[in-house]
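Colleague: sequence unknown, structure follows:
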């Protein structure tokens, strides 16, 4: 019985931590629908945080690729004086990238709801060179 209580308390603590962390992140990151995203991304820095192979298979027209795995090293490429529109495949990596940017003084952070997998707008596919 004591072990079950300990497990339940641990699970509850993990759930509360996840909810608190998500609520805190929502203060600094705006999740936008595709229509809202389309309204503002041309006046912002549009960054695809997926890996290069994913980017090459298709990306939102006008975006540049700064993979989450390289964000710390390449953060200087992102301007602090302009809004930042982020996306990944489904949304988890863009949230992590936004958290990293926020911790380094960036504001005006936005992400695409549902990520690239839900995008219906124009895309570009990198041609393979043979």
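Modeller: All right, it came through fine. Keep in mind the model is a prediction, meaning the values are calculated, not measured.

Colleague: When you work out contacts or count neighbours from here on, use the C-alpha atoms and nothing else.
Modeller: Fine.

Colleague: After the longest helix along the chain, heading C-terminal, what element do we hit next?
Modeller: Longest helix in the chain by number of residues, with DSSP state H as the criterion: helix 2-28. Remark: after helix 2-28, the chain's next helix or strand is strand 29-32, criterion DSSP states H and E.

Colleague: got another, please set it beside the one above:
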């Protein structure tokens, strides 16, 4: 597996805000209805089931950061993209749930602008 070979890259929820601020290419692979209930601002919604049909929307010349609710679907999406020749793909460990918990806490403590449209805790 890619994990055993050490070629699988991931980032953690604490790194997501910096990625957003840098204008990183973030793909939310959850279903459309999940995305509508809250998502990272500027994240592109391409459900896992549609990835192969929408490759033209995913750049090969810059890093691509994938996330879902918990990180399972985005893990599968990352593996699929790697097999399709994308070599700069990252999975966001913790998923949108992790991002929501982390960002909610820090947004409240630091009184800062959220990077998500809504927090999702379940």
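Modeller: Structure's in. What do you need? Bear in mind that the values here come from a model prediction, so they are computed numbers and not experimental data.

Colleague: how much space between the residue sitting nearest the centre point of the second structure and residue 109 of the second structure?
Modeller: Compute the mean C-alpha point of the second structure, and by C-alpha atoms, centre = their mean the closest residue is residue 67, 2.6 Å away. Distance of residue 67 of the second structure to residue 109 of the second structure, computed by C-alpha to C-alpha, to the nearest Å: 25 Å.

Colleague: The residue nearest to the centre of the second structure matches what in the first structure?
Modeller: Alignment note: residue 67 of the second structure maps to residue 87 in the first structure; criterion TM-score structural alignment.

Colleague: Tell me which residues touch its match, please.
Modeller: Listed by C-alpha atoms under 8 Å, 6 or more residues apart in numbering, the contact partners of residue 87 of the first structure are 47, 48, 49, 50, 93, 94, 111, 112, 115, 116.

Colleague: In three-state terms, label the counterpart of the last one in the second structure for me.
Modeller: Pointing back at residue 116 of the first structure there. Under the alignment (TM-score structural alignment), residue 116 of the first structure pairs with residue 96 in the second structure. Following DSSP: H, G, I helix; E, B strand; the rest coil, the label given to residue 96 of the second structure is helix.

Colleague: Look up the closest residue to residue 96 of the second structure, ignoring the ones flanking it.
Modeller: residue 69 (4.7 Å; C-alpha to C-alpha, 6 or more residues apart in numbering).

Colleague: again, but for residue 99 of the first structure
Modeller: residue 25 is the one closest to residue 99 of the first structure (C-alpha to C-alpha, 6+ apart), at 7.1 Å.

Colleague: thought residue 10 of the second structure was touching residue 94?
Modeller: No - under the criterion of C-alpha atoms under 8 Å, residue 10 of the second structure makes no contact with residue 94, lying 10.1 Å away.

Colleague: Counting neighbours, go ahead and name the busier of those two.
Modeller: More crowded of residue 10 of the second structure and residue 94, by other C-alpha atoms under 10 Å: residue 94, with 21 against 15.

Colleague: Quick check: the gap between that one and residue 61 of the second structure.
Modeller: Residue 94 of the second structure sits 25 Å away from residue 61 of the second structure, going by C-alpha to C-alpha.
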